[in-house]
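>>> after the sequence you'll find the predicted model.
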Amino acid sequence: MTDEAELLLRDDRAVLVLPTRRENGDTDETDQRSAELADVLGADLADALAEWARVCAAMSRTGSGAGSEVVSRRGRQLAGRVAVRLGGPVRYRDPASGHSRVVRPNRSPAFARPPHGRAVDPTPPWATGLTVAAFAAVFVVVAMLALASTLASETAGWVAILAAAVVSAGLAPSLWLGRTVPVVRWLVLGAVVGTAVSWLGVLVIAFS
């Protein structure tokens, strides 16, 4: 039997299943238990897993599949943190594809733990990150205004507002989940700023 812990979603909750050893040292897969995440992993990682599970559940209910890659990437990152915290391999079941993969501990600087027990994030590349965020913001503004302008001219202003609302709502789960992912968070910052700024233009176009 396998000695791997397993990270999966169950009833819209992140569940960590730990193998339990019998007295003879064998692992009995039927004797596994669902661990209380905060007790095993600490409150910080347990909260991150709970948040990831909520976003996965929201995406599952919409059925659009938008942002599935971000959800999968975030799940793999969290599985890596779980593996480091447990000191052993973790089988991660991707909620988007249903495929399983084994994630092994990788004690990189991103998962380093200081004495007070919280993960340390590497020093952010501010210059490069802000540049990426600026490009993302400009792209979102141009795309949103182009969409609103086309719909307002071809149909009506309220259609442009409705379309902008749908796009914003569709982006929200992915942006919320990606806000703590290295590199991706700069794109998230730009997309959030671009979405907020573009709404001013959308309202002007819709009511002009």
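Received it, and whenever you're ready, just let me know what you need. A quick note: this is a predicted structure, and the numbers were derived from the prediction, not measured.
>>> all contacts plus neighbour counts: C-alpha atoms, from now on.
OK.
>>> ok, now how distant is the residue positioned nearest the centre of the chain from Arg10?
Residue closest to the average C-alpha location in the chain (Cα atoms, centre = their mean): Leu177, at 3.3 Å. From Leu177 across to Arg10, the span is 19 Å (Cα to Cα, to the nearest Å).
>>> who are the packing partners of the helix of greatest length in the chain?
Criterion DSSP state H: the longest helix present in the chain is helix 126-154. On a contact count with 3 or more Cα pairs under 8 Å, 6 or more residues apart in numbering; DSSP states H and E, helix 126-154 meets helix 157-178, helix 184-207.
>>> return the set of buried residues in the first one.
So the one you mean is helix 157-178. Neighbour-count burial for helix 157-178 flags 157, 160-161, 163-164, 168, 170-175, 177-178 (criterion: 16 or more other Cα atoms under 10 Å).
>>> show me the contact partners of that helix.
51-52, 55, 58-59, 66-67, 70-71, 74, 144, 147-149, 151-152, 184-185, 188, 191-192, 195, 199, 202-203, 205-207 (Cα atoms under 8 Å, 6 or more residues apart in numbering).
>>> any of the residues you listed buried? List them.
Buried by 16+ other Cα under 10 Å: 51-52, 55, 59, 67, 70-71, 74, 144, 147-149, 151-152, 184-185, 188, 191-192, 195, 199, 202-203, 205-206, out of the contacts of helix 157-178.
>>> another one to put next to it:
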Amino acid sequence: MFKIPKTKKEAVGFVGKALWLGSRLHLIAVALGVVGTIVVQLLFGFWDFRGGHQAIVREHYEETLAAHIEFQRQLERFNTVFEGASVQGYVSTDAPDQATSPIVNEIRHAASYSSAAQAYIRKINGVSRLLPGTEDELAEYVDAITALNRFYVAAETPEIGSVDGVIFYGEFRVALDRYIKTRDAYLEELAGEVGSYWRAVRNS
């Protein structure tokens, strides 16, 4: 309870306590002001950085989707190996090069499944470095892409209709099913990471 000083000594003590309390309150106010200023600056800086980072992520994501579409086209073209046609040395010329990224053109003009796959894997590795939450799905997907390579080497393709050919095609179907499963899982996770608020906070 506040007590009015009655003597000079009490008055001096009261003034001293008031000054001491005032200095402490001043220090607390200064500290709160500094912390508040830092927080405000960090928040504004964070959102600016987050916006820039998100734009970069979306650009890489769109390029990855374009590369994925072209890789799927190449995969369908290379499936002609199961019709007895060689795909070695084949280059796609049925699509224009306008308004496409270098990686899409590289996949489009790949002369072998291996070179198309390598270009595509470079692209998905690049976007996944920005989105580390996709690492597990990426590893499975890359393994599945790589595992398909042996089926697209024409020299190793057994005669169509033979017992070896049936076995070979059966093994291919198992590998292709794994590819489709891991592809869908990776693309789903990738899309989720691109649109994830908490991913943006975490990465920023």
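Yep, it's here. What you see is a predicted model; the values in this text were computed from it and never measured.
>>> now the TM-score, please.
The TM-score (TM-score structural alignment, normalised by the length of the second structure) is 0.27; 85 aligned residues with a Cα RMSD of 5.1 Å.
>>> related to what we said a few turns ago, distance of the residue nearest to the centre of the first structure relative to Leu189 of the first structure?
Separation of Leu177 of the first structure from Leu189 of the first structure (Cα to Cα): 12 Å.
>>> next one: Ala50 of the first structure
According to Cα to Cα, Ala50 of the first structure and Leu189 of the first structure sit 22 Å apart.
>>> who has more neighbours, those two?
A count of neighbours by other Cα atoms under 10 Å puts Leu189 above the other of Ala50 of the first structure and Leu189, at 21 against 17.
>>> and the more buried one, how close does it get to Asp28 of the first structure?
Distance from Leu189 of the first structure to Asp28 of the first structure, by Cα to Cα: 46 Å.
>>> where's Tyr62 of the second structure, which helix or strand?
No Tyr there; residue 62 of the second structure is Glu. Using DSSP states H and E, Glu62 of the second structure sits in helix 8-78.
>>> and if you look at Phe168 of the second structure?
Short version: Phe168 of the second structure belongs to helix 163-194, going by DSSP H and E.
>>> and the angle from that helix to helix 8-78?
Interaxial angle, helix 163-194 of the second structure versus helix 8-78 (axes from the mean of the first three to the mean of the last three Cα atoms, to 10 degrees): 150 degrees.
>>> the helix or strand following helix 163-194 of the second structure: how far from the chain's middle?
Reading on from helix 163-194 of the second structure to the C-terminus, the next helix or strand found by DSSP H and E is helix 197-203. The chain centre lies 12 Å from the centre of helix 197-203 of the second structure; the measure is Cα atoms, centre = their mean, to the nearest Å.
>>> packing partners for helix 197-203 of the second structure?
helix 8-78.
>>> and the helix it packs on, how far out from the chain's middle?
Distance of helix 8-78 of the second structure from its chain centroid, counting by Cα atoms, centre = their mean, is 23 Å.
>>> please name every helix or strand in contact with it.
Where contact means 3+ Cα pairs under 8 Å, 6+ apart, helix 8-78 of the second structure is packed against helix 102-108, helix 113-130, helix 163-194, helix 197-203.
>>> go again using 7 Å as the cut-off
The contact analysis (3 or more Cα pairs under 7 Å, 6 or more residues apart in numbering; DSSP states H and E) places helix 8-78 of the second structure against helix 102-108, helix 113-130.
>>> on that earlier part again, dump the buried residues of helix 157-178 of the first structure into CSV; add distance to Leu78 of the first structure as well.
Listed next are the buried residues of helix 157-178 of the first structure as CSV, based on distance: Cα to Cα, whole Å:
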residue, distance to Leu78 of the first structure
Gly157, 43
Ala160, 38
Ile161, 36
Ala163, 33
Ala164, 32
Ser168, 26
Gly170, 23
Leu171, 21
Ala172, 20
Pro173, 17
Ser174, 16
Leu175, 17
Leu177, 12
Gly178, 12
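>>> from the residues you listed, pick the one nearest Gln32 of the first structure.
Nearest to Gln32 of the first structure, judged by Cα to Cα, of the buried residues of helix 157-178 of the first structure is Leu177 at 29.5 Å.
>>> could you check how far that closest one is from Val90 of the first structure?
Applying Cα to Cα, the value for Leu177 of the first structure to Val90 of the first structure is 21 Å.
>>> next: Leu162 of the first structure.
With Cα to Cα as the criterion, Leu162 of the first structure and Val90 of the first structure are 43 Å apart.
>>> cool, Val103 of the first structure as well?
Distance from Val103 of the first structure to Val90 of the first structure, by Cα to Cα: 5 Å.
>>> for Val82 of the first structure, same thing?
7 Å.
>>> so which bits of stretch 176-189 of the second structure are buried?
176, 178-179, 182-183, 185-187, 189.
>>> looking at the residues you listed, spot the one nearest Leu75 of the second structure.
Of all these, Leu176 has the smallest distance to Leu75 of the second structure: 10.3 Å, by Cα to Cα.
>>> I appreciate the help and will end here.
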